[in-house]
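**Student:** Predicted coordinates and the sequence they were generated for:
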Amino acid sequence: MNPPIDAETLREWRHAFHRHPETAFEEHHTSQRIIDILQQAGIEVVSGLGGGTGLVAMIDGQRGAGRHIGLRADIDALDVTEANEVAHASTQPGKMHACGHDGHTTMLLGAACSLAQNPDFAGRVYFIFQPAEENEGGGRVMVEEGLFERFPMEAVYGLHNWPGLPVGEAAVHDTAVMAAFDVFTLKLTGRGCHAAMPHLGTDTVLAACQLVTQLQGLISRETPAHETAVLTITQFHAGDAFNVIPESVELRGTLRCFDAQLHDYLIRRFHEAVDSAAQFHQLEVDFDYQRRYPATINTPEHADYCARALEATPGIQRIHRDMPPSMGSEDFAFMLQQCPGAYIWLGNGEDSASLHNPRYDFNDAVAPIGRDYWLSLINTLLAS
């Protein structure tokens, strides 16, 4: 039996992906490199999915019929300028793998190529390489294109590296892992006027400030204390002169939570607050509210499978079952809405820069652990 793909090969693959980051639905070089590696290992690949750059590889076990499962990695990068001075730094200006998807891709590739050398299991494993996880919903696109109809599977699994968590540690959540993610743009328009004569116009800045304060009450006073939600105004654009009350103000931000009923309630109350403020201040409203990603919710049974697989994974010293979920979001949620499964975190190191930071870099020491976790999960689920 051949050994798994070695750590040095994983490092070389990861560094190559890191040097050539590509953002949502533009991952052509990345996709082709994945295809080349898989085909060299003799693995069947279906490409051109998920808007064109996604792909699914498949391996059948030599023990015959059995369950079908899916393992997913995201392949896209971010519009971030890299600040790392390393030999494998991004060669694409303004783009970098600031979230570790180069590492996720590498770990799944390592598992696929290792499994192809010794497919000692029953059933079929689908290896899903998904584009456009960052904000653009590549997971949703793959689902809408018929991922689970074309590649029927009983369960689907994903993972993410986790800065701050030591290498060799992992976190498994029974249910909620990542929050739902919405974005909004709100434009309030009234009558601009001289700042010395506010009665001749409508004070859009005052209205917007009052609304920002009022909206926080949705979280502090209308969200049950045992639930978690965040509403954050991230942009406030208004005016360009000392002595003019601007005709319009634009606000942008995000709303995040886990519970679906609470989510619907907060959105309804948000609209009511906007309408009330606009009526009181006699303003026109242009409100664009977009539900981007649902909450990422594990199936408890499958979370237990992941924990069992981690227990048998070389390099894993500790498994956290009680870590709080993250208010960040993940479009793997679209897959979990359609198919049972689970999503875990693998420690990227206590000293790792945070995700989406220009100094972030995936920890190469994690790649063999992730490869072995995938192989352990396959063995846990399909060994007989």
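**Tutor:** Received, thanks.
**Student:** only C-alpha atoms for contact and neighbour calcs from this point on.
**Tutor:** OK.
**Student:** Just the element for the nearest residue to residue 218 once chain neighbours are set aside, please.
**Tutor:** Of all residues not flanking residue 218 in the chain, residue 266 sits nearest, at 6.9 Å (CA to CA, 6 or more residues apart in numbering). Using DSSP states H and E, residue 266 sits in helix 260-281.
**Student:** so what does that helix touch, helix or strand wise?
**Tutor:** helix 204-220, strand 284-293 (3 or more CA pairs under 8 Å, 6 or more residues apart in numbering; DSSP states H and E).
**Student:** export these to JSON lines and tack on mean neighbour count?
**Tutor:** Below are the helices and strands packed on helix 260-281 laid out as JSON lines (neighbours: other CA atoms under 10 Å):
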{"stretch": "helix 204-220", "mean neighbour count": "16"}
{"stretch": "strand 284-293", "mean neighbour count": "16"}
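**Student:** Tell me the secondary structure of residue 29, please.
**Tutor:** The local conformation at residue 29, judged by DSSP: H, G, I helix; E, B strand; the rest coil, is helix.
**Student:** thinking again about what came up before, out of the helices and strands packed on helix 260-281, nearest to residue 344?
**Tutor:** strand 284-293 (17.7 Å; CA to CA).
**Student:** Touching the closest one from outside, list them.
**Tutor:** With contacts defined as CA atoms under 8 Å, 6 or more residues apart in numbering, strand 284-293 is touched by 135, 137, 180-190, 275, 278, 329-331, 333-334.
**Student:** Next up, a structure to set beside the first:
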Amino acid sequence: MSRSNDYARLEDFEAERETLTAMRHHLHAHPELSYEETRTAAFVADKLEGWGYEVTRGVGGHGVVARLVNGSGPRSVAIRADMDALPITEATGLPYASRTPGVMHACGHDGHTTMLLGAAEYLARTRRFSGTLNLVFQPAEEGGAPSGAKAMIADGLFERFPCDAIFGLHNHPGAPEGHILLRSGPIMAAGDTVVLTVHGKGGHASRPHLAVDPVMVACSLVMALQTVVSRSIDPTQTAVVTVGAFHAGEASNVIPDSARMLLSVRSFDPAIRALLETRIRRLATSHVAGYDASVEIDYQHGYPVVVNSDAETTFAREVAEELVGPQAVSTCGLIPGSEDFAYFLEKKPGSFLRLGNGVGSAMLHNARYDFADASLPVGAALWARLAERYLQ
């Protein structure tokens, strides 16, 4: 293990804490939704151009890619940060709270962007690496379909900006500030959405025998769906099927024609993902048929499983332990949330890390969430040291 001064140290970025914090607060106060990141992208691109990067704007929408070549090293690396915010009304009461009604950085992308910008400034100034550095500032991670990562790939990201590996991270509420978590193999779940519309036969509430009640049928189906994981999936594996929404009827004395429910389906293995779809389709169809009803199934495939490469994760762990010490680095448990960084890892080897946001941090996508400024120097130093070590 090398803690050589030839590579970026945490102390190098502690001195920049105020600058990083001010940058993050600016981004936090001016959030933009997926597909609308015009000001954020311009802010990022202007900074990078000022530091001497070759900057390409408009990659896959509002994406920004900054390229810096130094020395004659043959290797290239990409590091990604996401930029978009969420349609949530902020309730933190902070002096730098969102100035855009109904929009806030409730997932910490303001912090992710700031940390990569902090590393970018340091690497451009010190240039203690040999090879090609690609910094990817991605839009629309929260957008679902179409995903910002998928859009950047479709726009030729890896052909226009070749790299040998790609790295990214997300903050992690519940872990100590500055603590780094890693995991080889699957780390975050595939996330699919299923819309089930049960069609029955409407009628008068006083004469249910003349109708086919889709509310009763759909309620029965909700309970039946709870057996998909418990009776179809190996108990040593992990999967989730949640009915998150149910809509039917408008009056107490009317049996409606249909009932609609929305499911969230999570899994960590492609084979289990496929099995879940097969079981949900078969169960929904056969279950409602027993009540003389029918079902319309809209199965929407979301982000794939985030699968980290072993070699790149081992390398990232070495860098993290050099930076903050083994006591502040740990193995991450499986996370049932989803991330479109998965699309990058389907194309290139790499690793997606987690960075502690505080034991008492509000959860992600919560109106009281805020990124921990104490983690900014750690994240920036991590990216700088990782780039220097990869391109040594």
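**Tutor:** Happy to help now that I have it. Bear in mind the structure is a predicted one, so any value in this text is a computation, not a measurement.
**Student:** Of the helices and strands packed on helix 260-281 of structure 1, which is nearest residue 3 of structure 1?
**Tutor:** Of these, nearest to residue 3 of structure 1 by CA to CA is strand 284-293, at 38.9 Å.
**Student:** mean per-residue distance, the closest one to structure 2?
**Tutor:** Once fitted to structure 2, strand 284-293 of structure 1 is off its aligned match by 1.6 Å on average (mean CA distance after the TM-score superposition for structure 1).
**Student:** how far does that strand sit from the chain's center?
**Tutor:** In terms of CA atoms, centre = their mean, to the nearest Å, the gap separating the centre of strand 284-293 of structure 1 from the centre of its chain is 21 Å.
**Student:** Which stretch of structure 1 is the helix or strand harbouring residue 354 of structure 2 matched to in the alignment?
**Tutor:** Assigned by DSSP H and E, residue 354 of structure 2 falls within strand 350-356. Aligned by TM-score structural alignment, strand 350-356 of structure 2 falls on residues 341-347 of structure 1.
**Student:** returning to that earlier point: tabulate the helices and strands packed on helix 260-281 of structure 1 in JSON lines, adding columns for distance to residue 15 of structure 1.
**Tutor:** Listed next are these as JSON lines, based on distance: least, CA to CA, whole Å:
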{"stretch": "helix 204-220", "distance to residue 15 of structure 1": "42"}
{"stretch": "strand 284-293", "distance to residue 15 of structure 1": "29"}
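**Student:** Point out the one among these that comes closest to residue 121 of structure 1.
**Tutor:** Evaluated over these, closeness to residue 121 of structure 1 peaks at strand 284-293, with 34.3 Å, by CA to CA.
**Student:** What's residue 271 of structure 2 aligned with over in structure 1?
**Tutor:** Looks like residue 271 of structure 2 aligns to residue 261 there (TM-score structural alignment).
**Student:** I'd like the distance between that match and residue 339 of structure 1.
**Tutor:** 21 Å (CA to CA, to the nearest Å).
**Student:** Look at those two and report which has more neighbours.
**Tutor:** residue 339 (18 against 8; other CA atoms under 10 Å).
**Student:** what sits against the closest residue to the more buried one other than its chain neighbours?
**Tutor:** If the residues on either side of it in the chain are set aside, residue 339 of structure 1 comes closest to residue 155, at 5.8 Å by CA to CA, 6+ apart. Applying CA under 8 Å, 6+ apart to residue 155 of structure 1 gives the contacts 68-70, 339-341.
**Student:** What is the nearest of the residues you listed to residue 300 of structure 1?
**Tutor:** Distance to residue 300 of structure 1, by CA to CA, is smallest for residue 341 among the contacts of residue 155 of structure 1, at 8.4 Å.
**Student:** That closest one: how many residues sit nearby?
**Tutor:** Residues within reach of residue 341 of structure 1, counting by other CA under 10 Å, total 25.
**Student:** Surely it touches residue 303?
**Tutor:** Yes. Between residue 341 of structure 1 and residue 303 there is a contact at 7.2 Å, judged by CA atoms under 8 Å.
**Student:** so how far is residue 48 of structure 2 from the corresponding residue of structure 2 for residue 116 of structure 1?
**Tutor:** By TM-score structural alignment, residue 116 of structure 1 lines up with residue 124 in structure 2. Distance of residue 124 of structure 2 to residue 48 of structure 2, given as CA to CA: 9 Å.
**Student:** neighbour-wise, which of these two wins?
**Tutor:** Neighbours per residue (other CA under 10 Å) separate residue 124 of structure 2 from residue 48, with residue 48 holding more: 23 against 17.
**Student:** what do we get in structure 1 for that one?
**Tutor:** Aligned counterpart of residue 48 of structure 2 in structure 1: residue 38 (TM-score structural alignment).
**Student:** cool, and residue 303 of structure 2?
**Tutor:** In structure 1, residue 303 of structure 2 lands on residue 293 (TM-score structural alignment).
**Student:** now the strands for the stretch 51-200 of structure 2?
**Tutor:** 54-59, 63-70, 76-82, 131-138, 165-172, 180-182, 185-188, 190-199 (DSSP state E, counting those that start in this stretch).
**Student:** Onto which residues of structure 1 does the third one map?
**Tutor:** Correspondence between strand 76-82 of structure 2 and structure 1 is established over residues 68-74, with TM-score structural alignment as the criterion.
**Student:** got a list of contacts for that stretch?
**Tutor:** Contacts for stretch 68-74 of structure 1 (CA under 8 Å, 6+ apart): 101, 104-105, 108, 123-133, 152-159, 374.
**Student:** ok, now which ones touch residue 177 of structure 1?
**Tutor:** Residue 177 of structure 1 neighbours (CA under 8 Å, 6+ apart): 295-298, 324-326, 343.
**Student:** ok, whatever residue of structure 1 lines up with residue 216 of structure 2 to residue 270 of structure 1 distance?
**Tutor:** For residue 216 of structure 2, the aligned position in structure 1 is residue 206, judged by TM-score structural alignment. To residue 270 of structure 1, residue 206 of structure 1 is 18 Å away according to CA to CA.
**Student:** same check, this time on residue 278 of structure 1
**Tutor:** Residue 278 of structure 1 sits 12 Å away from residue 270 of structure 1, going by CA to CA.
**Student:** Could you do residue 44 of structure 1 as well?
**Tutor:** Distance of residue 44 of structure 1 to residue 270 of structure 1, computed by CA to CA: 49 Å.
**Student:** and those two? which has more neighbours close in?
**Tutor:** Taking other CA under 10 Å, residue 44 of structure 1 and residue 270 do not tie; residue 270 has more neighbours (19 against 15).
**Student:** what residues are up against that one?
**Tutor:** Contacts of residue 270 of structure 1 (CA under 8 Å, 6+ apart): 215, 218.
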